[in-house]
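S.K.: dropping a prediction and its sequence here:
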Amino acid sequence: MLVLLPPSETKSTGGAGAPLDLGSLSHPELNPTRRTVVDALTALAADVPASLSVLGLSERQAEEAERNAALRTAPTAPALERYTGVLYDALDVGSLTPAERKQADDRLAVASALFGLVRGVDRIPAYRLSGGGSLPGLGTLRSVWRPVLEPVLAVDELVVDLRSGAYAALAKVPGAVAVRVLSEDAAGHRKVVSHHNKAHKGALARALAQAPDEPSGVDDVLAVAEAAGMRVEREGERALCVVV
């Protein structure tokens, strides 16, 4: 099973790992594109005002843009510890047992505008780059990543896709199980959950990482979610809905 997570705009700082080594990352076939994107982002970082404009940041967020200048020299941390925010708070890898953490590292992967795809143990620096953006000289990140990332994600196993729209656009995964989150009021009316859908997706990712037996189909995902106290409904052959 492969569970695809979105990254987060916020990231932890620092880290105990050596500087970025693309050769150490999972999916080495992505390294030529990773190198191209890293080079473009670090070149952009030499001009902070231009970085703020391209990355859609305010002057108060200049430190975020400045991180990109140190991509090759900054300390690194495992990807599942680097990303922060609502989804990763719910995933809470720090509280997993060693056996569960190994399963999380094996089963979960994070979509990344900078690295394409990273596994839990891949050590990466803090950075700022959004999947829906573009970089000077490269164009849209969607156009950069899709040709190389889609073959990597054409795997012969269950894929549970928890990515947000901008990151789902970086690569289509035919046959993946799509998951959406809806809230239900007392009258039974449902509507799409926006910001807080991340917490429920994080909780589902945690349950899938903790499952003693690795899910191999949609029914297995449903069973794991229900055992974790979640209300999940099947909406089609390859679609699930978390109801909150």
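M.R.: Perfect, I can see it now.

S.K.: only C-alpha atoms from now on, for both contacts and neighbour counts.
M.R.: Noted.

S.K.: quick one: Leu114 and Arg35 touch, right?
M.R.: No. If you go by Cα atoms under 8 Å, Leu114 and Arg35 don't touch, sitting 9.1 Å apart.

S.K.: those two - which one has more neighbours?
M.R.: Neighbours per residue (other Cα atoms under 10 Å) separate Leu114 from Arg35, with Leu114 holding more: 21 against 14.

S.K.: elements contacting whatever helix or strand Ala205 lives in?
M.R.: Secondary structure assigned from DSSP states H and E places Ala205 in helix 197-210. Counting contacts by 3 or more Cα pairs under 8 Å, 6 or more residues apart in numbering; DSSP states H and E, helix 197-210 packs against helix 86-91, helix 98-107, strand 177-184, helix 218-227.

S.K.: nearest to Thr76, of those?
M.R.: helix 98-107 (16.4 Å; Cα to Cα).

S.K.: below is structure B, check it against A:
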Amino acid sequence: MLVLLPPSETKADGGKGPPLDLAALSFPALNPVRAKLADALADLARDVPASLAALGISARQSEEVTRNARLWSSPTMPALSRYTGVLYDALDVRGFTKAGLAKAQRRLAVTSSLFGVVSATDPIPAYRLSGGNTVPGLGTVRGLWKPVLEPVLREIDGLVVDLRSGTYSAFAKLRPDAVTVRVVTEDAHGNRTTVSHFNKAYKGRLAAVLATTRAEPSTVEQLIRVIAKAGITVERTGEHALELVTGD
């Protein structure tokens, strides 16, 4: 089973790993686009106003441009530790047991504007690039990734659980049998609406359950049993579609 997570805008500083080495990353077929994007971002960082405009950030976030300037020289850390924010707080990797962490490292992957997709243990630097950005001279991030990322993701064996956000789902379609999860809330009348504010937190909790379970689900039915056993309400709404029902 592979659980595909969205990235986060916020990322941890520092790291103890050596500088970025694309050869150390999973999914090597993506390396040509990774190199092209990393070089473009580092070059763009020489012009701070242009970088701010391209990245869609304000002058108060100029440290993000500095991160991009140091893409090839700054220290790295495992992707699962690099990404922060609501989803990753709820995932709470630091709270995993040693056995749970080993499973999570094997089962989790993160979509990325810069790297396409990375495995949990891939060593990456801090950077700034969003899914909706356009890189001068290269075009939209989505347009760059779609032709190369889609065939790579479609080759993943076994059960795939898609927890990507809409922005990153547009990077590449998965196989038709990939399981999608929609977080909804149900009112007293049984009406359901998509959860927005707490969507990331619920997906983080779900990812934690799937990452650490002793089971090895290979079908939708087995997946539902694992989730239900953890006390999370989930319903099947299609052959490969689930709704996680909250009471918020």
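M.R.: Thanks, I have the structure now. It should be emphasised that the depicted structure is a prediction, and the values quoted were computed from it without experimental measurement.

S.K.: circling back: taking helix 98-107 as reference, get the angle to the helix holding Ala205 of the first structure.
M.R.: Angular relation of helix 197-210 of the first structure and helix 98-107 on a 0 to 180 degree scale: 110 degrees, by axes from the mean of the first three to the mean of the last three Cα atoms, to 10 degrees.

S.K.: between helix 197-210 of the first structure and strand 177-184, how many degrees?
M.R.: Helix 197-210 of the first structure and strand 177-184 are oriented at 130 degrees to each other (the same axes, to 10 degrees).

S.K.: so which of the helices and strands packed on helix 197-210 of the first structure has the densest surroundings on average?
M.R.: Counting by mean count of other Cα atoms under 10 Å, helix 86-91 has the highest mean neighbour count of those, with a mean of 21.

S.K.: give me the residues contacting that helix.
M.R.: Leu80, His196, Lys198, Ala199, His200, Lys201, Gly202, Ala203, Ala205, Arg206 (Cα atoms under 8 Å, 6 or more residues apart in numbering).

S.K.: the same query, at a cut-off of 7 Å, please.
M.R.: Contacts with helix 86-91 of the first structure, where a contact means Cα atoms under 7 Å, 6 or more residues apart in numbering, come from Lys198, Ala199, Lys201, Gly202, Ala203, Ala205, Arg206.

S.K.: count of neighbours near the residue opposite the first one in the second structure once aligned?
M.R.: Aligned by TM-score structural alignment, Lys198 of the first structure pairs with Lys200 of the second structure. Applying other Cα under 10 Å, we find 23 residues neighbouring Lys200 of the second structure.

S.K.: need the contact list for Lys200 of the second structure.
M.R.: Applying Cα under 7 Å, 6+ apart, we find Lys200 of the second structure in contact with Val86, Leu87.

S.K.: next one: it from Val183 of the second structure, what distance?
M.R.: If you measure Lys200 of the second structure against Val183 of the second structure using Cα to Cα, to the nearest Å, the figure is 9 Å.

S.K.: which parts of the first structure are strands?
M.R.: In the first structure, the segments counted as strands under DSSP state E are 2-5, 77-78, 108-112, 116-119, 123-124, 134-135, 139-140, 159-161, 177-184, 190-192, 232-236, 239-243.

S.K.: out of these, deepest packed?
M.R.: For the strands of the first structure, average neighbour numbers computed from mean count of other Cα under 10 Å are highest in strand 123-124, which has a mean of 27.

S.K.: which part of the second structure matches that one?
M.R.: Going by TM-score structural alignment, strand 123-124 of the first structure sits over residues 123-124 in the second structure.

S.K.: what lies in contact with the matching stretch?
M.R.: With Cα under 7 Å, 6+ apart as the test, stretch 123-124 of the second structure has contacts from Gly17, Leu20, Leu25, Thr76, Met77, Pro78, Ala79.

S.K.: what's the most distant pair in those?
M.R.: Gly17 and Leu25 (12.9 Å).

S.K.: the two - which one has more neighbours?
M.R.: Taking other Cα under 10 Å, Gly17 of the second structure and Leu25 do not tie; Leu25 has more neighbours (18 against 14).

S.K.: ok, for that one, nearest residue in space, not its chain neighbours?
M.R.: Closest residue to Leu25 of the second structure apart from its sequence neighbours, by Cα to Cα, 6 or more residues apart in numbering: Asp122 at 5.3 Å.
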